[in-house]
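Q: Sharing a model that was predicted from the sequence below.
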Amino acid sequence: MAKVLCVLYDDPTSGYPPLYARNAIPKIERYPDGQTVPNPKHIDFVPGELLGCVSGELGLRSYLEDLGHTFIVTSDKEGPNSVFEKELPDADIVISQPFWPAYLTAERIAKAKKLKLALTAGIGSDHVDLNAAIKAGITVAEETFSNGICVAEHAVMMILALVRNYLPSHKIAEEGGWNIADCVSRSYDLEGMHVGTVAAGRIGLAVLRRLKPFDVKLHYTARHRSPRAIEDELGLTYHATAEEMAEVCDVISIHAPLYPATEHLFNAKVLNKMRHGSYLVNTARAEICDRDDIVRALESGQLAGYAGDVWFPQPAPANHPWRNMPHNGMTPHMSGSSLSGQARYAAGTREILECWFENRPIRDEYLIVSNGKLAGTGAKSYGVGEAPKGK
């Protein structure tokens, strides 16, 4: 029997279960590219429930325990005395989320002698040292695109919130004020602006599709250029590098994976090439931006606003400078964990586990590392020497 160690974020401060705003969520059968949503044999939860926190348990407890497996769920993941560190050495499977990642560094993988499967509930496995996982023969899997539309919608929301100066204006209303001049002195129309995405994979392309009706001029940069038909459909202008695109855009939204070539891609050099008063949104990974260069760009006015929900480390310390830098629209890492997204990535986690325990193949699009090498989505996302180190 297996020991399954699952790291999830904390329960609501008001207790679990919460009072839900809606009674149900729409049923989605396919993603925009035609891929079917997760299809496990069975689920032990109601879609729309809060599943990503400790008490939600991704709806897995009865399934795993009925099979005789040991299931440990915790939010305590950092430091030598954490529950995660203590339980890791004899864990067979580790489940984590991008929002509250259990960092599987080479050092931790070396301690986990029995570990065979590292499973990400959601998109993004850069919290796992993939090279160490390859050497140790560990399979790494995630539910590709399960919460991609959640992230795309969040990014578009943040773009509009920054450009229209929504958050400061809401605060004025909340505090009893009514000075319209204070609200509109930093408010612009998105219409007519040049908007670009870094990467145009599933999430980046979803953002571009949602922005087209705003009558903006769309740009993108990506390691793999999109088909001509998509460029023509959306009116996309391709740029070979982010630096080249930065020079012509008023707004940039980042949707690239984190690997050595993208780490600190948006540093002072690139930020200073952007148009003065531009906006930057990052719902990908924090380390794609240089933390202190972002702060300085906002303080100088080179950036008119920065929004995102990705931090390093996660959770971010209370004194992280992005919490109180000027003109920011930061949130905790929640873009991909809407209740709609949770239903899909919890079902995807169940699907992968069913395949694992029944010795059936895991979907190719879910695989990052398999049989001692990059596989599936992992092979498409990373090149030789590009695999993240799980820091």
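A: Alright, I've got the coordinates.
Q: Please count neighbours and contacts with C-alpha atoms only from this point.
A: Noted.
Q: which residues of the stretch 151-300 of the chain fall in strands?
A: 194-198, 217-221, 237-239, 251-254, 278-282 (DSSP state E, counting those that start in this stretch).
Q: repeat for the stretch 1-150 of the chain
A: If DSSP E, counting those that start in this stretch is used as the criterion, the strands of the stretch 1-150 of the chain fall at 3-7, 70-74, 93-96, 117-120, 139-142.
Q: right, so of these, which gets closest to S62?
A: Closest approach to S62 among these is made by strand 70-74 (9.5 Å; C-alpha to C-alpha).
Q: which one of the strands of the stretch 151-300 of the chain lies closest to T105?
A: Across the strands of the stretch 151-300 of the chain, closest to T105 is strand 278-282 (C-alpha to C-alpha), at 23.9 Å.
Q: returning to what we had before: out of the strands of the stretch 151-300 of the chain, which comes closest to R164?
A: Nearest of the strands of the stretch 151-300 of the chain to R164, taken as C-alpha to C-alpha: strand 278-282 at 11.3 Å.
Q: Need the residues that contact the closest one.
A: Contact with strand 278-282 is made by 155, 158-159, 162-163, 249-255, 302-310, as judged by C-alpha atoms under 8 Å, 6 or more residues apart in numbering.
Q: just the angle between it and strand 194-198, please?
A: Using axes from the mean of the first three to the mean of the last three C-alpha atoms, to 10 degrees, the direction of strand 278-282 lies 30 degrees away from that of strand 194-198.
Q: how about the nearest residue to G277, chain neighbours excluded?
A: A304 (4.4 Å; C-alpha to C-alpha, 6 or more residues apart in numbering).
Q: then this one, side by side with the first:
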Amino acid sequence: MPGERLTVVVTRRLPDVVEARMKELFRVELRDPDTQMSREDLIEAMGRADVLVPCLTDDIDANMLAQAGPRLKLIANYGAGVDHIDVASARQRGILVSNTPDVVTEDTADMALALILAVTRRIPEGLTEMQSGDWPGWSPMAHLGGRLRGRRLGILGMGRIGQAVARRAHAFGMQIHYHNRKRLRPEIEAEVGATFWESLDQMVTRMDIISVNCPHTPSTFHLLNARRLKLLKPTAVIVNTSRGEVIDENALTRGLRAGEIAGAGLDVFEHGHEINPRLRELPNVVLLPHMGSATLEGRIEMGEKVILNIKTFADGHRPPDQVLPSML
């Protein structure tokens, strides 16, 4: 493999500077026009590529990997999450998988705070009223939201992004609580005054706002299920900038419609872009099209990570961001 010029197939368009650098280093096939590949397209691409560069919308399962050509040796995912790739099956077939961790932390945390503000301060309602031209003028009781200072924020998943959300929320005067697989070191907790809850059930019953920041794995699927959502205070708000599958979306919709949950800010959804239509109709819900990491700086840094992983692999070394089944 060292010294060879690899054939790299990219499934979606990337920033110009990233594509230009790929052209310099590899025999690269870019996606033009920028449309999502079908299942058949992906299988064909895996048949002719040494390296496939997919995105989170490209589901790659065991059956597809079984049809991959013998050339495919690396799936260099453009994104941190790899729940759309059967990593275990890839490893069994000698195909490495890499991702792009750590580059979307600050951008995603920014979006989590933006959603918290948008829901609690009813910003979209005000925006809609102004854009429609129906604003009758200021009134003391119009658009009353809630103050963030003093509210209890429960962070579900206290990894890099969760900690970045905690730092931002702490600056707003919020009380920081969290549930995580492992408790953080005391000095990290002390930085934001975070309180650890070993029991997720006990935490959610006491929080004013829940921020979902854990990855989607078999153990986190519907972690916020119908039973746990029933434990929330009726004044509570849920924000999710991680993975939609962590929340039972139908149960969440029912709770919001029944007034059992005060509001939600969602940047991700359980079934991709197929969103529960009843969820769209609710005035106490803010929906975004998976914009959490959508900054130009972040997208370029993701591309640089992909290139580094491919280049390191091409030089005969282990990609620095290789993902192993044991890590999931």
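A: Cool, the structure landed. What you see is a predicted model; the values in this text were computed from it and never measured.
Q: May I see the strands of the stretch 151-300 of the first structure organised as a markdown table, with mean neighbour count added?
A: Formatted as a markdown table, the strands of the stretch 151-300 of the first structure follow (neighbours: other C-alpha atoms under 10 Å):
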| stretch | mean neighbour count |
| --- | --- |
| strand 194-198 | 26 |
| strand 217-221 | 24 |
| strand 237-239 | 16 |
| strand 251-254 | 27 |
| strand 278-282 | 26 |
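Q: My guess is V73 of the first structure contacts C6. True?
A: Yes. At 4.7 Å, V73 of the first structure and C6 qualify as touching, with contact defined as C-alpha atoms under 8 Å.
Q: Between these two, which contacts overlap?
A: Contacts common to V73 of the first structure and C6, judged by C-alpha under 8 Å, 6+ apart, are E57.
Q: Please report how far the equivalent of A194 of the second structure over in the first structure lies from E153 of the first structure.
A: Residue pairing (TM-score structural alignment): A194 of the second structure is matched to L236 of the first structure. L236 of the first structure is 19 Å from E153 of the first structure, where distance means C-alpha to C-alpha, to the nearest Å.
Q: hey, where'd the helices end up in the first structure?
A: 61-66, 83-87, 106-111, 130-136, 148-163, 166-174, 180-184, 202-211, 228-234, 242-246, 268-271, 291-300, 339-357, 376-381 (DSSP state H).
Q: Tabulate those (TSV), appending mean neighbour count.
A: Below are the helices of the first structure laid out as TSV (neighbours: other C-alpha under 10 Å):
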stretch	mean neighbour count
helix 61-66	15
helix 83-87	17
helix 106-111	16
helix 130-136	21
helix 148-163	21
helix 166-174	15
helix 180-184	14
helix 202-211	20
helix 228-234	12
helix 242-246	21
helix 268-271	17
helix 291-300	17
helix 339-357	22
helix 376-381	18
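Q: Pull up the gap between the residue nearest the centre of the second structure and M111 of the second structure, please.
A: Central residue of the second structure (C-alpha atoms, centre = their mean): S242, 3.4 Å from the mean position. Computed as C-alpha to C-alpha, the S242 of the second structure to M111 of the second structure distance reads 11 Å.
Q: One more: L266 of the second structure?
A: Distance from L266 of the second structure to M111 of the second structure, counting by C-alpha to C-alpha: 10 Å.
Q: and what of P70 of the second structure?
A: For P70 of the second structure, the distance to M111 of the second structure - C-alpha to C-alpha - is 41 Å.
Q: Report the spatially closest residue to A246 of the first structure, excluding sequence-adjacent ones.
A: Leaving aside its chain neighbours, A246 of the first structure sits nearest to M274 (4.7 Å; criterion: C-alpha to C-alpha, 6+ apart).
Q: What's the match for that neighbour in the second structure?
A: Alignment note: M274 of the first structure maps to L232 in the second structure; criterion TM-score structural alignment.
Q: Next one: that match relative to A118 of the second structure, how far apart?
A: To A118 of the second structure, L232 of the second structure is 20 Å away according to C-alpha to C-alpha.
Q: Kindly name the residues of the second structure that line up with stretch 146-159 of the first structure.
A: Structural correspondence for stretch 146-159 of the first structure: residues 103-116 of the second structure, per TM-score structural alignment.
Q: how far is the matching stretch from where the chain is centred?
A: Centroid separation between stretch 103-116 of the second structure and its chain, computed with C-alpha atoms, centre = their mean, to the nearest Å, is 10 Å.
Q: And for stretch 246-261 of the first structure?
A: On C-alpha atoms, centre = their mean, the centre of stretch 246-261 of the first structure falls 15 Å from the chain's centre.
Q: Which residue range of the second structure does stretch 328-341 of the first structure align onto?
A: Here stretch 328-341 of the first structure aligns to the second structure at residues 285-298, judged by TM-score structural alignment.
Q: coming back round to it: just name the most buried of the strands of the stretch 1-150 of the first structure.
A: Of all the strands of the stretch 1-150 of the first structure, strand 139-142 has the most neighbours on average by mean count of other C-alpha atoms under 10 Å, namely a mean of 27.
Q: average gap between that strand and the second structure?
A: Here the mean offset of strand 139-142 of the first structure against the second structure after fitting is 1.1 Å, by mean C-alpha distance after the TM-score superposition for the first structure.
Q: among the helices of the first structure, which is nearest V94 of the first structure?
A: helix 83-87 (9.5 Å).
Q: Can you spell out which helices and strands pack onto the closest one?
A: Packing contacts for helix 83-87 of the first structure, counted by 3 or more C-alpha pairs under 8 Å, 6 or more residues apart in numbering; DSSP states H and E, involve strand 3-7.
Q: The strand it packs on corresponds to what range in the second structure?
A: Alignment note (TM-score structural alignment): strand 3-7 of the first structure is matched to residues 7-11 of the second structure.
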